[in-house]
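Q: give me coordinates for this.
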Amino acid sequence: MTIKVGLIGCGGITAPHIKGYLRIPEQAKVTAVSDVVTENAEKRAAEVGGAEIFSDYNEMLAKADIDAVDICLPHHLHKDAIVAAARAKKHILCEKPLCLTVAEAEEVQKAVSENGVTLMCAHNQLTMPPVARVKQLIQEGTFGKVYEIRTTDSFYHTFDPNSIGWRGNRAMIGGGELIDTGYHPTYLLLYLASSEPVEVTAMLSKHRLEFMDGEDSAQVLVRFADGAVGNIVTSWAYEPTSTTEKFSLVAEKGYAYSNGKELCYKVRGGEEQKISYEGVDTFSEEIKDFVTCLQEGRRPVNTEAEGINVLKVILGAYKSVEEKRTVTLADLV
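A: So this is what the prediction gives:
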C-alpha cells in the first residue's frame, strides 16, 4: 500500500523531508501540501511532481486524499496541528520538538490515544549507523551497567537579527538553542540511556548571539532512574574542538564513543574496536522508517511517549536555571 502524505508547513525543513519521500516512490507519495505562504506551497507541490495545494491545513485534513501528515511548522504551532491531524484520523510525523509545555503534551497524548493514530517524532539522528550499533551493544549487555553518557551538538551559527526569524522569539521557539538544536542530543541521550529521566540540573549561556531572547548554549545534567548520569552539551555560539564526540559512554565493562561516522568501543581486557560506516541521509532514513512503520503496523522508535520525556528534560532544564536548583521531572506541570 502506498502511503499518501500531506505536508503541513512548506518552509526550509520540508526540503530534506521531500527528498526522503522521493527516494521511496513505491512506498509513499506526497499528494497534498499546505502553507499560509502560497509561494512556499506551490514550490513544494512542484518538487513532488504535483500535489493539491491548501492555505489552511484544517481544510487539507478535511478534503485531501491522505493517510498521514508530516508537520514542518515553527515550534509553537506543533500542538494544534498534531491534535487536528489526530482528530482527523491521520497518522503523524512531527518535526522536533513535539510541543512546548507539559499541558500541550497532555493534549497531544490524549488526542493520539483517543483516535488510534500513530505519531512518530522526527528524531533523524537516531538513524545514524553508529547510534544503532551502540544501542544494540548496550541491549546485548556488552558494556554491562552504563554509568555515564555524554551527547553533543555544537556549531558556529551565522544567525543575525535579520536572519534568525521566529527562532529569535522565545514565545515561538519555546526557549532558545536548547529546544532547537539541543533537542537532538537530548533525544539521543535518552535513547542510549534506556531508562527514565528523573532529575535535571542545567546551566544556560548567551556567549555570542546577544540579540536572542533565549540562550545560544546549554549544558544539562540528567539523572536516570537506574542511577546513570547524562550530560548534554549544545551550542550555536562556537566551533567545537576536533576531539568533541557525538556521543560517548562509560560503563561497568567498557566504553564507547563516536563522531557520528565511526564507532569506537572497548570491553575491558580486549582491544579497542573501530568500525567505520558509510554516510547516510538521516532525514531520508527517518522518512522511510515512518512510512514502513505505517505499512507494517509497527511502533516507531520514538512516539509521543519518548517525545514527552525529551520535552520534560528540556523544560526541567529551563526550570532548573530559573530556580537555581535540581528539578524532579515528575513534579513538572
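Q: going by C-alpha atoms from here, please, whenever you check contacts or count neighbours.
A: Fine.
Q: what residues does the most centrally placed residue in the chain make contact with?
A: The geometric centre of the chain, computed from its C-alpha atoms, lies nearest to His123 (Cα atoms, centre = their mean), at 3.5 Å. Neighbour list for His123: Glu95, Lys96, His184, Tyr187, Glu286, Asn302 [criterion: Cα atoms under 8 Å, 6 or more residues apart in numbering].
Q: next, the second sequence, to be compared with the first:
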Amino acid sequence: MTDIIKLGLIGCGSHGCGNLLPAINTAQNAHIAACVDIDESKVKRTVADLGIENYYLDYNEMLREIPIDAVVIALPHAEILAAAMASINAGKHLFIDKPMALNAADGQTIVDAAKDKQVKVMVGYCQRYAAGRMLMKQLLAKGVVGDIDLVIAGKGSGPLGGWLVAPSEQGGGQLLFLGVHITDQILWLLNDYPLSVTGEIQWHEKGYDETSSYIMRFPDDIVASVSLSMNTAGGLDFIEIFGSAGRIRADWPSNIVQVRTNAVEEYRHPATIMVSGDNSMMYGAQMRAFVEAVRTKSDMPIPGEDGVKVLRIIDAVFESNRLKRPVNFMKNTKNR
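A: Next comes the predicted model:
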C-alpha cells in the first residue's frame, strides 16, 4: 500500500460533505478519489467545489472501477449495512459514521465480514476527540473523582426532520441518532461495560423514539443515568461524574469542563476550564486517526467491536421498554 491513502466517500449529505470531507482534507496522506450519492446534482456540486476527479450514483460502480484503499460511509442509518458489506466484499477498509448499523446483530455482521476479508473498520464516534471530553478522560485518569459512584448524562436537540423521524426500525429517533454518542462516551470514560440496562421510551405518534431515559448498572455499584430528547431548544450535551473524592462535568460543544476534588491540589477549589477546540478540530483528529491507521496497518482507534457494544445497549433500552423490566447481560463484556 502506498503512503497516500485513496478514499471513496459514500454519502454527500450535510455530514459527509460538511464535516467529513473537510476533515479528510486535513490528513496529509489522504486523497479523495471519488464521491457517491444518489442525488446527481448534489454529487456533481461536491466534486466541482472540491476538485474531486470522479463521482458515481452507485457505490458498486465506484468499488469496481476506482482503485481505492478505504471507504468512508456517511449514510442514513438504514442504508449503512448494504454499503458496508459491498465495501468489505471489495476488500476496502471502512470508516462508518455512527451508529454503524440499526442494531447489534447487523453491526456484528459487519465486524465478522471485515475479519473474514482481513479489512478493518472504524466507527465515527467523533466526540472521543472533543477537547473537553478528552480533558475529562485525562483528569479521571489522575483520580480527580476518586472511586466513581454515579454518572449523569443528557443529550438532546430541537425537533428533527427527514429520515431521522422515520420509524425507529428504519433508523429514526434519538436513540440511534444521539443516544449512541452519549453511550459510547460513558463506556469510553469508564472503560467498563454495564451489567444491566433499564430503559423507558416516549414514542412519537409517527413511530420514532422522541424522549428516552435509561439506567446502566456497572460493576462496583456504579450507576449511569442517561436522558435524551428531541424537544430541547438550544441543544443539550453534558456528562457529569461523581465519586468519593470529587466531581467533574464536561459540556459540548462549549468544551467547558468543571471540576472539584479533594484528591488533586490544583482543583481543590471549584475550577471552570474553557478548553480550546471546535467541531472542525474534532472531526479532523478523527479522520487523521483513521487515515493513519490504514496507512500504517495499525489497529483502528475506535474499532467496529466498540460500535457493536454500544448497539447492544441501545437494543437493550428498546427491549427493556417493551418488557417493562431490566435487561441483564450474560457477563461483563469489557474485554470482548
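Q: residue in the second structure paired with Gly230 of the first structure?
A: Matched by TM-score structural alignment, Gly230 of the first structure corresponds to Ala224 in the second structure.
Q: please name the nearest non-neighbouring residue to that match.
A: Spatially, and ignoring its direct neighbours in sequence, Ala224 of the second structure is nearest to Val151 (4.4 Å; Cα to Cα, 6 or more residues apart in numbering).
Q: to what extent is the counterpart of the one you found in the first structure buried, counted in neighbours?
A: For Val151 of the second structure, the aligned residue in the first structure is Ile149 (criterion: TM-score structural alignment). Other residues near Ile149 of the first structure number 25, with proximity taken as other Cα atoms under 10 Å.
Q: so Ile149 of the first structure sits in a helix?
A: No - assigned with DSSP: H, G, I helix; E, B strand; the rest coil, Ile149 of the first structure falls outside any helix and is strand.
Q: if we can go back for a sec, part of a helix, is the match of Gly230 of the first structure?
A: No - assignment of Ala224 of the second structure by three-state DSSP gives strand, placing it outside any helix.
Q: ok, Ala233 of the second structure - contacts?
A: By Cα under 8 Å, 6+ apart, Ala233 of the second structure lies in contact with Ser157, Gly158.
Q: now do the contacts for the match of Val151 of the second structure.
A: Each residue near Ile149 of the first structure by Cα under 8 Å, 6+ apart is listed here: Leu189, Leu192, Ala193, Ala228, Val229, Gly230, Asn231, Phe247, Ser248, Leu249, Val250.
Q: which ones are touching the second one?
A: By Cα under 8 Å, 6+ apart, the contact set of Leu192 of the first structure is Lys135, Ile138, Ile149.
Q: cutoff 10 Å now
A: Under the criterion of Cα atoms under 10 Å, 6 or more residues apart in numbering, the neighbours of Leu192 of the first structure are 126, 131-132, 134-136, 138-139, 146, 149-151, 230, 247-249.
Q: out of the residues you listed, which are buried?
A: Among the contacts of Leu192 of the first structure, those classed as buried by 16 or more other Cα atoms under 10 Å are 126, 131, 134-135, 138, 146, 149-151, 230, 247-249.
Q: could you dump those residues to a markdown table with distance to Glu199 of the first structure?
A: Formatted as a markdown table, those follow (distance: Cα to Cα, whole Å):
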| residue | distance to Glu199 of the first structure |
| --- | --- |
| Leu126 | 23 |
| Val131 | 24 |
| Val134 | 24 |
| Lys135 | 23 |
| Ile138 | 22 |
| Val146 | 17 |
| Ile149 | 15 |
| Arg150 | 16 |
| Thr151 | 17 |
| Gly230 | 10 |
| Phe247 | 20 |
| Ser248 | 20 |
| Leu249 | 19 |
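Q: quick one: which of those residues is nearest Met203 of the first structure?
A: Nearest to Met203 of the first structure among those is Gly230, at 14.1 Å by Cα to Cα.
Q: I'd say the closest one and Leu221 touch.
A: Yes - with contact defined as Cα atoms under 10 Å, Gly230 of the first structure and Leu221 form a contacting pair (5.6 Å).
Q: overlap in contacts, the two.
A: When contacts are counted by Cα under 10 Å, 6+ apart, Gly230 of the first structure and Leu221 are jointly contacted by Ile149, Arg150, Val200.
Q: in TSV: those residues, plus distance to Ile173 of the first structure.
A: Shown next, in TSV, are those (distance: Cα to Cα, whole Å):
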residue	distance to Ile173 of the first structure
Ile149	27
Arg150	25
Val200	21
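Q: would you mind measuring from Leu77 of the first structure to Lys4 of the first structure?
A: Using Cα to Cα, to the nearest Å, one obtains 23 Å as the distance from Leu77 of the first structure to Lys4 of the first structure.
Q: ok, now Ile179 of the first structure?
A: With the distance defined as Cα to Cα, Ile179 of the first structure ends up 30 Å from Lys4 of the first structure.
Q: so for these two, which sits in the more crowded spot?
A: Counted by other Cα under 10 Å, Ile179 of the first structure and Lys4 do not tie: Ile179 has more neighbours, with 26 against 18.
Q: nearest residue to the corresponding residue of the second structure for the more buried one in space, please, no chain neighbours.
A: Ile179 of the first structure is assigned Leu176 in the second structure as its aligned equivalent, the criterion being TM-score structural alignment. Spatial nearest neighbour of Leu176 of the second structure, chain neighbours left out: Pro99 (6.3 Å); criterion: Cα to Cα, 6+ apart.
Q: does the one you found really touch Ile313, like I thought?
A: No - in this structure, Pro99 of the second structure is not within contact of Ile313 by Cα under 10 Å, at 11.9 Å.
Q: show me the common contact partners of those two, please.
A: With contacts defined as Cα under 10 Å, 6+ apart, the residues shared by Pro99 of the second structure and Ile313 are Gly179, Val180, Asp184.
Q: one step back: the contacts of Leu192 of the first structure in strands, which ones?
A: When DSSP state E defines the strands, the subset of these inside them is Val146, Ile149, Arg150, Thr151, Gly230, Phe247, Ser248, Leu249.
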